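Novice: dropping the sequence and predicted coords here.
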Amino acid sequence: MSEQRLLLVDGMAILFRAYFATSFGGSVRKTSAGVPVNAVHGFVRYFMDAINTFNPTHVVCCWDMGSTTFRTEQYDGYKANRPSAPEDLIPQFDLVKEVVASFDVPNIGIAGYEADDCIGTLAAALKDQAQIFVVTGDHDMLQLVDDRVSVAIMKKGIGNYMVYTPESLMEERQLTPVQIIDMKGLMGDTADNYPGVKGIGEKTAHKLIQEHGSIDGLLANLEAVSKTIRAKIEADLDMLHLSRELATIRCDVPVSAELEGCSWSYKRESVLLKFEELEFKSLVSLIG
């Protein structure tokens, strides 16, 4: 039997990317009834490209379910810098899940956790049964890379991916997947709005993790680092530990999927009906 290949899609990452790639000109694609569909239209193009690129036998799409998660409970500022979603994107959140469902692909998400956590959990649970490919724009996911899990970071334009394995991650960044978490703990993450250790940026964080292997190795060996860096770390110890925790993708959240339930095989008619309803004529050729 040939190898099973499971594609885990970071739905929100692709939907937002599709929205901003098609709305910068100021005009947003709408149906004749006036329903905005630009992000969903773009999502289908990215989604089908990922299918054609990674040729999966199974597919699951994971979603964020609202902005309140265990991370916002741990730290008020978490993602607090994010503007609210554009008005004409909001109705597309439900529409895109209907389109995914028309392909018979499970939509998975759970309140209190992020899509990353769902992806991490499913990857951990299913990697013994299938080779896993995660499609996302989010570099945090690189911590999930292992011999059975590849992370494909979407680059500009459709069809461009940087696919990370433990080897290519080491080659490009001289880091192991677990060191990605410790880097974030030290330098923080401006996109997710947690600070790490004040005054420690990416270069210093990288150097410290290279020299000491991990945050724990660094803390056990603080007398070996320069006085200034030591002072910064000692002043921000609590935030260092909290930032590391915020950066860690949880792989034990209460979601599950059986491999059999997510086979990539759809009924063309049900997809066509959905495309017709959303007036996606130009996309019909994508579904053969």
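Specialist: Now that the structure is in, tell me what you want to look at.
Novice: C-alpha from now on. contacts and neighbour counts both.
Specialist: Noted.
Novice: so where do the helices sit in the chain?
Specialist: Assignment of helices within the chain using DSSP state H yields the ranges 11-23, 38-54, 70-74, 92-102, 115-126, 166-173, 177-187, 202-212, 215-219, 227-235, 237-247, 268-277.
Novice: contacting residues around the third one?
Specialist: Read that as helix 70-74. Contacts with helix 70-74, where a contact means CA atoms under 8 Å, 6 or more residues apart in numbering, come from 78-79, 112-113, 246.
Novice: then stretch 188-204?
Specialist: Applying CA under 8 Å, 6+ apart, the set of residues contacting stretch 188-204 from outside is 77-82, 183-187, 229, 232-233, 236-237, 239-240, 243-244.
Novice: kindly recompute the last result at 6 Å.
Specialist: Stretch 188-204 is contacted by residues 78-79, 185-187, 236, 239-240, 243 when judged by CA atoms under 6 Å, 6 or more residues apart in numbering.
Novice: same check, this time on stretch 256-269
Specialist: The contact list for stretch 256-269, computed with CA under 6 Å, 6+ apart, reads 57-59, 103-104.
Novice: can you tell me which of those comes closest to Thr121?
Specialist: Val59 (14.8 Å; CA to CA).
Novice: my guess is the closest one meets Leu7, correct?
Specialist: Yes. The criterion here is CA atoms under 6 Å, and Val59 meets it with Leu7 at 4.7 Å.
Novice: tell me the one among the contacts of stretch 256-269 nearest to Leu272.
Specialist: Closest approach to Leu272 among the contacts of stretch 256-269 (CA to CA): Phe103, at 9.8 Å.
Novice: pasting the second one now:
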Amino acid sequence: MIQEENTNKLLLVDGMALLFRAFFANSYGGSVRRTSAGVPVNAIYGFVKYFMDAVQKFEPTHVVCCWDMGSTTFRTTQYEGYKANRPSAPEDLIPQFDLVKEVVESFGVPNVGLAGYEADDCIGTLAKRHSSEAHVYVLSGDHDLLQLVDDRITVVIMKKGQGNYAVYTPEFLHEERQLTPEQIICVKGLMGDTSDNYPGVKGIGEKTAYKLVQEHGSVSGILENLDRLSKTIRAKIEADIEMLHMSRDLATIRCDVPIEIEFTSCGWQVNRAQVMNKFEELEFKSLMALIS
């Protein structure tokens, strides 16, 4: 994880992952932080704390924040049930969606997103494209992003409590799960994802999915060796073969999204006065000490 001095480090932030985590961490007991004008800002407040903690920990030279741009994407076109189980955003969170982007802009950090794609796809595209000129750190709480891990891309998963991270390199991923990044997609294809609401193969859970992928290498390897599986497992896969392929495709992060950033435009150079003005507007007096 430690890079040589003067090596570029690009931090790609999964904006919605941080914002939702911050909202629920800062609205316990039904109390929501508001400005004197009554504008809810609890999620933004927590977002800034998470964001600054990661910047201090990983010391990036460049930073970009990626966002989902609405619930309709190519995945919902492909599978109507995709994320259909998600509840609407809490009422107090809605006005914070635009405001948090203003805060990100005040740090001089580009906000990136494209209608029809998820933030994960934007992150994947930028990570692969810029990993030749910087070591990339992806900050999120979403384990789907582990499929992006390679020698130049480290995925940082936020754990419970500010400042706690699981830092995934290819070595750590293999040590923890005995999987390669590509195999993460195969596991999701088999077991589905209750959070994203796609089923995978009915009757195959996490434990069996891991075992099958570890033994046969991939979904393709499993299908080539159906005759070696137990009758029960084979029957489940054969009965749900189309959904297996669809689930695997839904789980695959696209790394060819038509977005571009000028690498030099996302250098981490904070204009302290600009950030302070935004903090004053949102009445974040206690966060001002974070901006040195």
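Specialist: Received the coordinates, thanks. Everything numeric here is computed off the predicted structure, so don't read it as measured data.
Novice: circling back: buried ones only from the contacts of stretch 256-269 of the first structure, please, as a ChimeraX command.
Specialist: Listed next is the ChimeraX selection for buried residues among the contacts of stretch 256-269 of the first structure, using 16 or more other CA atoms under 10 Å:
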select :57,58,59,103,104
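Novice: turn the contacts of stretch 256-269 of the first structure into JSON lines, including distance to Pro91 of the first structure.
Specialist: Below are those laid out as JSON lines (distance: CA to CA, whole Å):
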{"residue": "Thr57", "distance to Pro91 of the first structure": "30"}
{"residue": "His58", "distance to Pro91 of the first structure": "28"}
{"residue": "Val59", "distance to Pro91 of the first structure": "24"}
{"residue": "Phe103", "distance to Pro91 of the first structure": "20"}
{"residue": "Asp104", "distance to Pro91 of the first structure": "21"}
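Novice: what residue in the first structure is paired with Ser36 of the second structure?
Specialist: Aligned by TM-score structural alignment, Ser36 of the second structure pairs with Ser32 of the first structure.
Novice: just Cys66 of the second structure next, same as before
Specialist: In the first structure, Cys66 of the second structure lands on Cys62 (TM-score structural alignment).
Novice: count of neighbours near its match?
Specialist: 24 (other CA atoms under 10 Å).
Novice: could you do Thr77 of the second structure as well?
Specialist: Using other CA under 10 Å, the number of residues around Thr77 of the second structure comes to 11.
Novice: do the same with Ile110 of the first structure
Specialist: Using other CA under 10 Å: Ile110 of the first structure sits among 18 other residues.
Novice: give the contact list for the aligned residue in the second structure for it.
Specialist: Matched by TM-score structural alignment, Ile110 of the first structure corresponds to Leu114 in the second structure. Not one residue lies near Leu114 of the second structure by CA under 6 Å, 6+ apart.
Novice: what's the distance between Leu114 of the second structure and Trp67 of the second structure?
Specialist: With distances taken as CA to CA, to the nearest Å, Leu114 of the second structure is found 8 Å from Trp67 of the second structure.
Novice: about what we covered before: now the buried members of the contacts of helix 70-74 of the first structure.
Specialist: When the contacts of helix 70-74 of the first structure are checked for burial by 16+ other CA under 10 Å, the buried set is 78-79, 112-113, 246.
Novice: related to what we said a few turns ago, tell me which of the helices of the first structure sits nearest to His139 of the first structure.
Specialist: helix 177-187 (9.0 Å).
Novice: average distance between that closest one and the second structure?
Specialist: Its matched residues in the second structure lie on average 0.2 Å from helix 177-187 of the first structure after superposition (mean CA distance after the TM-score superposition for the first structure).
Novice: in the second structure, which residues correspond to that helix?
Specialist: Mapping helix 177-187 of the first structure onto the second structure (TM-score structural alignment) gives residues 181-191.
Novice: buried set for that stretch?
Specialist: Of the residues in stretch 181-191 of the second structure, 181, 183-191 count as buried by neighbour count, 16+ other CA under 10 Å.
Novice: of the residues you listed, just say which sits nearest to Asp227 of the second structure.
Specialist: Of all those, Leu190 has the smallest distance to Asp227 of the second structure: 17.4 Å, by CA to CA.
Novice: neighbours of the residue nearest to the closest one when sequence neighbours are not counted, how many?
Specialist: For Leu190 of the second structure, ignoring the flanking residues on the chain, the nearest one in space by CA to CA, 6 or more residues apart in numbering is Gly200 at 4.8 Å. Gly200 of the second structure is flanked by 29 other residues according to other CA under 10 Å.
Novice: residue in the first structure paired with Gly200 of the second structure?
Specialist: Counting by TM-score structural alignment, Gly200 of the second structure lines up with Gly196 in the first structure.
Novice: return the member of the buried residues of stretch 181-191 of the second structure nearest to Ala289 of the second structure.
Specialist: For these, the nearest to Ala289 of the second structure is Pro181 (38.7 Å; CA to CA).
Novice: circling back to that earlier point, from the contacts of stretch 188-204 of the first structure, which two are the most distant?
Specialist: The distance between the two most remote of the contacts of stretch 188-204 of the first structure (CA to CA) is 19.8 Å, for Lys79 and Asp236.
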